[in-house]
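Q: below are the sequence and a predicted model for it; my questions follow.
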Amino acid sequence: MDEREILKRLEALRSEHRDLDASIDALLFAASVDQLQIARLKKRKLKLRDEIAELGDQLIPDIIA
């Protein structure tokens, strides 16, 4: 994966992460709270965060000290 593809993927993941955050907030303030659905969304959000971090690390060159 070249840098341009990584940046494109990162933007898509960040967008999905923001959308999940908004969905979780909306569910928390809804009249009927579905805890299972909220837990699933939070789990997906954590996976996205890990993938974002991994792709971000690929953009930073290794520095040999």
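A: Nice, I can see it.
Q: hey, let's count contacts and neighbours off CA atoms from now on
A: Noted.
Q: distance from whichever helix or strand Leu41 is part of to the middle of the chain?
A: Taking DSSP states H and E as the criterion, Leu41 maps to helix 35-59. Chain-centre distance of helix 35-59: 4 Å, with Cα atoms, centre = their mean, to the nearest Å.
Q: got another one to weigh against that:
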Amino acid sequence: MSLHPLTEAEISEIHAQLHELQVEHRDLDQVITHLIENPPPEDLLIRRLKKRKLLLKDRIIQLETLLIPDIPA
């Protein structure tokens, strides 16, 4: 966590990044579902897409955490 509060510009940038990642995450979810439901699924492609989706989810969580204000101990 940063020791200084985020500026409005930093918060806006994080929100923009979050939106972009959430859209890509949702799109990948739809592609994965389509590939699974419409055989023959390409297992390697599905594994790669699922891995990318997990990486996106981790980054989304990191960015969301930056937006949560620090609570003094």
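A: Done, it's in. Everything numeric here is computed off the predicted structure, so don't read it as measured data.
Q: got a TM-score for the two of them?
A: Scored by TM-score structural alignment, normalised by the length of the first structure, the superposition of the two chains gives a TM-score of 0.95; 65 aligned residues with a Cα RMSD of 1.0 Å.
Q: in the first structure, which residue is closest to the centre?
A: Leu48 (3.1 Å; Cα atoms, centre = their mean).
Q: that residue maps to what in the second structure?
A: Matched to the second structure by TM-score structural alignment, Leu48 of the first structure sits across from Leu56.
Q: before we move on, what about Pro61 of the first structure?
A: Using TM-score structural alignment, Pro61 of the first structure lines up with Pro69 in the second structure.
Q: quick one: that match from Glu10 of the second structure, how far?
A: Counting by Cα to Cα, to the nearest Å, the gap from Pro69 of the second structure to Glu10 of the second structure is 13 Å.
Q: those two: which is more packed in?
A: Taking other Cα atoms under 10 Å, Pro69 of the second structure and Glu10 do not tie; Glu10 has more neighbours (13 against 10).
Q: now the strand or helix carrying Gln30 of the second structure: buried residues?
A: Following DSSP H and E, one finds Gln30 of the second structure within helix 8-37. Residues of helix 8-37 of the second structure classed as buried: 14-15, 18, 21-22, 24-25, 28, 32, 35 (neighbour count, 16 or more other Cα atoms under 10 Å).
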